[in-house]
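>>> structure for this input, please:
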Amino acid sequence: MNFFRIKKTYYSARRLQEIINVFIKHGFGQIIDQIHLGRFIALKKRIRSFGRWPSYKVPSLAERLRIAFEELGPTFIKLGQLLSSRPDIVSIAYAKEFKKLQDRVPPFETEKVYEIIEKELGVSIEKIFDSINPEPLGSASIAQVHEAVLKDGKEVIVKVRRPGIKQQIMLDLIILNSLAKLIEKHVPESKIFDPVGIVDEFSRSITKELDFRREARNAMIFRENFKDDPDVYIPYVFREFTTEKVLVMEKVEGLRIDDVDAIKEKGFDIEVLLKKLIEMYFKQIFDHGFFHGDPHPGNILVTENFQIALVDFGIVQRIDEKFKEAYANVALAIINQNTDKLITEYLKLGIIPEEIDKEKLKEELKEDIEELLFPIYTYRIEEIKISELIESIMKVALKHRLRFLPELLLIDKVLIMLEGLTRQLCPKISIIELLKPYAKKIISKRLHPEFYLNKTLKGLNEFKEAALNIPFQLKTLLRKAVKDEITVRMYHVNLPEFIKDIDKASNKIAFALIVSAMILSSAIMHATEVKPLIYGISLFGLITGVFAFFLGLWLIISIIRSGKL
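A predicted model of the protein is given here:
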């Protein structure tokens, strides 16, 4: 166990040094200094820079950060992709830059693919597959995909997790968590962006993506949800051949949805096809409360039977009835150009910092949103671009330091991608027009007496549970009061760190005074020729001077390496 800890610490330190060097290379040396990680910078580089880091040839901070993420590999590329969908955290400029991150890496050896499959399934390849195509269909940072044929002749897709990737990502997550805490501690203005919260959200997201059993369950839920829909096809998952590292799924033959020429050659109607696609997504969001979060053209196929097939179920999201109702209200408020309603519902879907005055915020939001959306409201419904609408609202949210729930942002991302696809293939289709009946359907539920009855019963049940807990809570409080166990804790936010800094500074001053005293003593002993003498130099004076020289040099190096020069 001790050896494992030493090994883990060694690899962590090496990886941290690699990360720091990449950030310095791309012009972030000042931030490394600020978060007190100067000790991980090579002494030669520290002395050369002497606290002044060179400017980088690419002026844009967002672009430099994106290039650094690409160089640091899979974990950071995935982090950048997550941040690309969180403009409320990193700003629109950074989100747009992170969208350029490409998750494509060279494939790993076919022998490794076979080895992983056999180890995971516990049998030889020949007993399961009739053949496996050694050339991968695609290769990404977490997995690569191969075509294969089962023993019974069924064509399948085999997804295999990249060897060692989980260990690498887990190590990077530990380092990212430490970096986030240091950033929050030493860069106070970063707390607005909640670095630790970002890393926690990313950690949950990527951990799910590493386990293919979760993706298999997602696919099975989609298949069940659409089992009676003749326009949608979800591939079958072979559960008996699926593990944490291997996923075997039915191969779907079809055309990419953006392959317009091939679709037209088949005699399919593009407009009808896109309407089916959009309605399928609205069913997922508003009927099922479980939707596919990555609708890029490569994940949507058109089959021979004119069905829409979805593939890749790694990014999905659940939403509850309360969320669906609020989102439907947002859609209707936009359609009806009701700014007050839009603000109220968006605030329900967002996270408002406690220190913000809500009434004042509503007034400021109304003024800003009306100013931004007034030009859009002059358009006809079919002319409104969802991407422009969402970006306008996001700008206002950023201005007022509002956060949005991940579910909301993922729905927004889905709608933007669908709108981009429809405008590319059939501009006359209006997503907002197709959204209208779904929004009205959800709102109409509130007009039914059953809706209010259920809501009332739920409220009464919550009140009953709270009332039943009051005696127990009072009893606990009184018991603690009698035993004198009630304490009031006060904590000064930055006092411990301030005391540590004062201690370090005072220790360095005391150390410097000792060195100065030794140099002075050496000079006095030399001047008064304190015996014994060597070549006319006092031996004690010489020893004291040499010792003082090395102590002084040590002090200077420690100051330089601390990054506080």
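>>> use CA for all of it now, contacts and neighbours both
Will do.
>>> count the residues that sit near residue 319.
By other CA atoms under 10 Å, 16 other residues sit near residue 319.
>>> residue 16 too?
19.
>>> same question for residue 290.
20.
>>> cool, residue 503 as well?
Other residues close to residue 503 by other CA under 10 Å number 12.
>>> quick one: what helix or strand has it in it?
Using DSSP states H and E, residue 503 maps to helix 495-527.
>>> which parts of that helix are buried?
512, 515, 516, 518, 519, 520, 521, 522, 523, 525, 526 (16 or more other CA atoms under 10 Å).
>>> after that helix, which helix or strand is next?
On the C-terminal side of helix 495-527, the nearest following helix or strand under DSSP H and E is strand 533-534.
>>> give me the contact list for that following strand.
With contacts defined as CA atoms under 8 Å, 6 or more residues apart in numbering, strand 533-534 is touched by residue 539.
>>> which residues in the stretch 51-200 of the chain form helices?
All helices of the stretch 51-200 of the chain, identified by DSSP state H, counting those that start in this stretch, fall at 61-72, 74-84, 87-90, 92-98, 110-121, 125-128, 165-186, 195-210.
>>> can you tell me what sits against the last one?
Just to be clear, that refers to helix 195-210. For helix 195-210, contacts defined as CA under 8 Å, 6+ apart pick out 78-79, 82, 142, 161, 166, 173, 176-177, 180-181, 183-184, 214-215, 244-245, 314-315.
>>> same thing but 10 Å
Applying CA atoms under 10 Å, 6 or more residues apart in numbering, the contact partners of helix 195-210 are 75, 78-83, 86, 89, 142-143, 161-162, 165-166, 169-170, 172-174, 176-184, 191, 194, 214-215, 244-245, 313-315, 406.
>>> list the buried residues for that helix?
Neighbour-count burial for helix 195-210, counted by 16+ other CA under 10 Å, picks out 195, 196, 198, 199, 202, 203, 205, 206, 209, 210.
>>> what about the strands in the stretch 301-450 of the chain?
Secondary structure of the stretch 301-450 of the chain (DSSP state E, counting those that start in this stretch): strands located at 308-310, 316-318, 350-351, 403-404.
>>> one more, please, to line up against the first structure:
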Amino acid sequence: MAVLRSYRRFVVVFWQFLPLLWGWARDKRRFLLFGGSRSVTPEMRRERAQILLDSLLALGPTFIKLGQLLSTRPDVLPPEYIDVLEELQDRVPPADWSAAKVVIEDELGPVDEVFDDFDRESISGASLGQVYTAKVDGDPVAVKIRRPGIEELVEADLRVIRWSIPLIVRFVGQGQAFSLENLADEFAKTIREEMDYAREGRMLQEIRGNFTDNPDIVIPRVYDDYSDARVLTMEYISGTKISSVSELEARNVDRSEVAETLEEAYLQMIITDGVFHADPHPGNLAVQDDGSIVFYDFGMSGRVDPFVQDKIVEFYIGVANQDIDGILDALIEMGTLSPEADRAVMADVMELAIQDARGEDIETYRVQQIIGKVEDTIYEFPLRLPPNLALVLRVATVVEGVCVTLDQDFDFITVATDYLADEGYREESIKQFVEGTAEDFQAAATSAVRVPPKLERALDRVEREDLHIRADLEDDNRVIDKLGRRVVLGLVLATSVPTTAFLYVTADLLSAGVSAAFTTAIALALYRSFRRRKSGLRASPQFTRQNLRERD
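The predicted structure follows:
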């Protein structure tokens, strides 16, 4: 039955996405079976992104979550799609109480016996769960219940997504195909983790423990005896929605201080603790009257391994110091930027990104604009993002958006730089730089001693005409092979044309006709070698100042 449901679901999904598939197919061949490719304008991409958004909403909870994940993956979709999918909200009408009651009673027992009081009207509804208020021993709690029947729907949709990947990769480039296959695995892991409320409870408690000594960060505690894999009971803490600027003003809350507190909290989670709340949109953040920030919904949470933490620190320090080489090194070592990318071009990209983001004061620029340029580059090359790093990049941009909503003059980089200095990261980087410079100086001194004798021996061999040089030419893209093929075809064509003319004059028509047919075939082959995009002698798309200006 489960597989049969998946087949039915596949037909529904295919029909929903058919207009997009049709458009992508025509992009490759204008008339499907023949014809050249057609250019796709940004306006066309935005229209298709809106169609994709409507399709995801129509297909329900699993695909809403998929759209949210896609909005964090600029290595899979162009920037126009990312901009549209960022508007995707995880809000759907709650299920009937009678269905939710079955879930909670299967996990914990009769509702009225387990809780002192339980409000049957949910206070929020999402694609995977819904939240109710209740009381335990007189204390207000929030009870998060997994949406009834969601497990079967999600598993069916995951099969559909896995079956659809081979079809979709036919319409995208090799880099996006690789990313899509990884994305399917990542999404299956992520959505199963998000449905596991026991895991969410553990992540919540771990993050809460990391902020025990920080009164400015408030995280609800978990009631373990009232929680299970499908039900999570937490302390209920109220507050003003963090994006309600006018209400915060009325409560005399220092919004600039709140923005700084929020950024420092995420820097601590990502750089220091290695475990972070990964869904910082305004609906999951509230502010109390004393300026402390309340975090809700830890279903989306992630971990950062120590290596990536170190590289993120290096990235921030590179941005703060305007060290282009340091930024590129950090991105390459994290796996965000391909080592094979044109480093000079990428240096120009980063230089322009920093110049575009810089204000009148040379130290005031925003990391979101820098990351936005990098994300655009990621799609153009295309490159590949490690899953957790994609989530970190997404968190950074969303957090900055919330901070700018609170304070339009908020300087993300200055706060990050101050945090790194307070925690000793910048001093450590300077120490490593000094140590590295000393090692380089020592190696240079050693080379200075060793090189002259070797150079003298080489010159002696040149004088004796005993010096041989071997060069291995790498041609991964078969450029030389294609060029050689064109030269051969050109030579054959150059000889076959006069040969055909000679046969036409001196021999019978049959011989001339055969020669003419051969000449036509050679001419067509040579023409197609120049017409085929895949066979053309061209480089991969790279960024230049001109196309950056055109994009802006």
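>>> how close does the counterpart of residue 208 of structure 1 in structure 2 get to residue 230 of structure 2?
In structure 2, the residue equivalent to residue 208 of structure 1 is residue 193, according to TM-score structural alignment. Per CA to CA, to the nearest Å, residue 193 of structure 2 is found 12 Å from residue 230 of structure 2.
>>> just residue 221 of structure 2 next, same as before
Distance from residue 221 of structure 2 to residue 230 of structure 2, by CA to CA: 17 Å.
>>> same thing with residue 115 of structure 2?
16 Å.
>>> neighbour count: these two, which is higher?
Just comparing residue 115 of structure 2 and residue 230: by other CA under 10 Å the higher neighbour count belongs to residue 230, 20 against 17.
>>> ok, that one - contacts?
Residues in contact with residue 230 of structure 2 (CA under 10 Å, 6+ apart) are 103-104, 106-108, 129, 144-148, 195-198.
>>> any of those residues buried? List them.
Among those, those classed as buried by 16+ other CA under 10 Å are 103-104, 108, 129, 144-148, 195-198.
>>> who's in contact with residue 325 of structure 2?
By CA under 10 Å, 6+ apart, the residues touching residue 325 of structure 2 are 318, 331, 343, 344, 346, 347, 350.
>>> inside helices: which ones of those residues?
Using DSSP state H, the members of the contacts of residue 325 of structure 2 that fall in helices are 318, 331, 343, 344, 346, 347, 350.
>>> and for residue 67 of structure 2, the neighbour number?
When counting by other CA under 10 Å, one arrives at 26 neighbours for residue 67 of structure 2.
>>> report the contact partners of the aligned partner of it in structure 1.
In structure 1, residue 67 of structure 2 lines up with residue 80, judged by TM-score structural alignment. Contact partners of residue 80 of structure 1, counting by CA under 10 Å, 6+ apart, are 65-66, 69-70, 74, 86, 94-95, 97-102, 202.
>>> ok, and the most crowded of those residues?
Ranked by neighbour count (other CA under 10 Å), these have residue 98 at the top, with 26 neighbours.
>>> what residue is smack in the middle of structure 2?
Nearest to the geometric centre of structure 2 sits residue 73, at 2.6 Å (CA atoms, centre = their mean).
>>> measure the closest residue to it other than its chain neighbours to residue 504 of structure 2 for me?
Nearest residue to residue 73 of structure 2, sequence neighbours excluded (CA to CA, 6 or more residues apart in numbering): residue 390, at 6.3 Å. Distance, residue 390 of structure 2 to residue 504 of structure 2, by CA to CA: 67 Å.
>>> next one: residue 261 of structure 2
Here residue 261 of structure 2 is placed at a distance of 88 Å from residue 504 of structure 2 (CA to CA).
>>> same question for residue 315 of structure 2.
Distance, residue 315 of structure 2 to residue 504 of structure 2, by CA to CA: 71 Å.
>>> more neighbours, those two?
Using other CA under 10 Å as the criterion, residue 315 of structure 2 and residue 504 rank with residue 315 on top: 21 against 17.
>>> skip the chain neighbours and tell me the closest residue to the more buried one.
residue 327 (5.1 Å).
>>> structure 1: which residue goes with that neighbour?
Aligning on TM-score structural alignment places residue 327 of structure 2 opposite residue 342 in structure 1.
>>> ok so, going back, so how far is residue 385 of structure 2 from the residue nearest to the centre of structure 2?
7 Å.
>>> quick one: common contacting residues for those two?
Jointly contacting residue 73 of structure 2 and residue 385 under the rule CA under 10 Å, 6+ apart are 179, 183, 375, 378, 391, 393.
>>> ok, so of those residues, who is nearest residue 448 of structure 2?
The closest of those to residue 448 of structure 2 turns out to be residue 378 (CA to CA; 40.6 Å).
>>> that closest one touches residue 337, doesn't it?
Yes - contact status for residue 378 of structure 2 versus residue 337: in contact at 7.2 Å, counting by CA atoms under 10 Å.
>>> shared neighbours of these two, anything?
384, 385.
>>> follow-up on the earlier one: distance to residue 537 of structure 1 added to the buried residues of helix 495-527 of structure 1, as TSV?
Formatted as TSV, the buried residues of helix 495-527 of structure 1 follow (distance: CA to CA, whole Å):
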residue	distance to residue 537 of structure 1
512	25
515	20
516	20
518	16
519	15
520	15
521	14
522	10
523	10
525	9
526	6
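>>> residue 139 of structure 1 matches what in structure 2?
Using TM-score structural alignment, the equivalent of residue 139 of structure 1 in structure 2 is residue 125.
>>> state the distance from the residue nearest to residue 211 of structure 1 when sequence neighbours are not counted to residue 213 of structure 1.
Spatial nearest neighbour of residue 211 of structure 1, excluding adjacent residues (CA to CA, 6+ apart): residue 244 at 4.7 Å. Separation of residue 244 of structure 1 from residue 213 of structure 1 (CA to CA): 5 Å.
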